[in-house]
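>>> What follows is a predicted structure for the sequence shown.
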Amino acid sequence: MSISDNLKRGTVELLLLSLLGEQDMYGYQLSQTLAQRSEGLFTLQEGSMYPTLYRLMEKGLISDRKELVGKRRTRVYYHLEPKGETYLGEIRREYFSLNQGVMNVLNSTKKAGEAGG
């Protein structure tokens, strides 16, 4: 798996867990909320969202429940479990630390480039 794939995978997990940390949501609601909050800059196709949700369930980080919508249709809601809350805290800290480190490097290289020009 490439660095880009690992980064995307970790980012998707972070974003889905963050949204579920606010409230239980169903798949379509997760993808729509993500697109709305990112102002359209981050869209998540169902093909990549559901495997991630299933992987999070296998790890015990989230659970699902089915609710009847109308007379025949069911909707699956996902719920952040306590183990998921702990994991979310850890990956948020890692993400912010990594992001700060990247920004420090980018900002220092920009400054160095401006000083030499």
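Received, thanks. Numbering: from 1, shown residues only.
>>> When you work out contacts or count neighbours from here on, use the C-alpha atoms and nothing else.
OK.
>>> and the longest helix along the chain, which residues are buried?
Of all the segments of type helix in the chain, defined by DSSP state H, the longest one is helix 82-116. For helix 82-116, the neighbour count (16 or more other C-alpha atoms under 10 Å) marks 84-85, 88, 91-92 as buried.
>>> Remind me what it packs against, helices and strands.
Contacts defined by 3 or more C-alpha pairs under 8 Å, 6 or more residues apart in numbering; DSSP states H and E place helix 82-116 against helix 3-22.
>>> Check which element follows the helix it packs on along the chain.
Once the chain leaves helix 3-22, the next helix or strand it forms, by DSSP states H and E, is strand 25-26.
>>> here comes the other one, which I'd like you to weigh against the first:
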Amino acid sequence: MGVSENLKRGVTELVLLSLLAQRDMYGYEMSQELQARSGGKFILQESSMYPTLYRLEDKGYITVTKQQVGKRRTRMYYHLEPSGQDYLQSSVAEYLAMQEGIRAILTSCGMNEVEPV
């Protein structure tokens, strides 16, 4: 597994909860939103996303509602619960603090002039 995949795995909960803080969404919609909002730099396959969504549901951070779409199809909409909002806020604070620390380390090592991929 490459570096980008490991980094992505570490922030998947954070980005999914961030989307759900704006509105309820279904899986494919979240996948498309992540790709669009990241300018194509954060692509998350649905098959990689669902285990994270199941974990968040098990922890009580999100709930799922089934909604009929058309005659025979249903979609599972994910909703951010208040406990999930609290978890998101603490995760964002932790992420930003860590990002600041990593940036300070990289800058002190002369890596601040490296171009992003």
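Great, that's in hand. All values reported here derive from a predicted model rather than from experimental measurement.
>>> follow-up on the earlier one: closest one of the buried residues of helix 82-116 of the first structure to residue 62 of the first structure?
Set against residue 62 of the first structure, the nearest of the buried residues of helix 82-116 of the first structure by C-alpha to C-alpha is residue 84 (6.1 Å).
>>> export the buried residues of helix 82-116 of the first structure to a markdown table and tack on distance to residue 72 of the first structure?
What follows is those, written out as a markdown table (distance: C-alpha to C-alpha, whole Å):
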| residue | distance to residue 72 of the first structure |
| --- | --- |
| 84 | 31 |
| 85 | 33 |
| 88 | 34 |
| 91 | 38 |
| 92 | 39 |
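>>> now, the most widely separated pair of the residues you listed?
84 and 92, at 11.8 Å, using C-alpha to C-alpha across the buried residues of helix 82-116 of the first structure.
>>> To which residue of the first structure is residue 109 of the second structure aligned?
Aligning on TM-score structural alignment places residue 109 of the second structure opposite residue 109 in the first structure.
>>> distance of its match from residue 115 of the first structure?
Going from residue 109 of the first structure to residue 115 of the first structure by C-alpha to C-alpha, to the nearest Å gives 10 Å.
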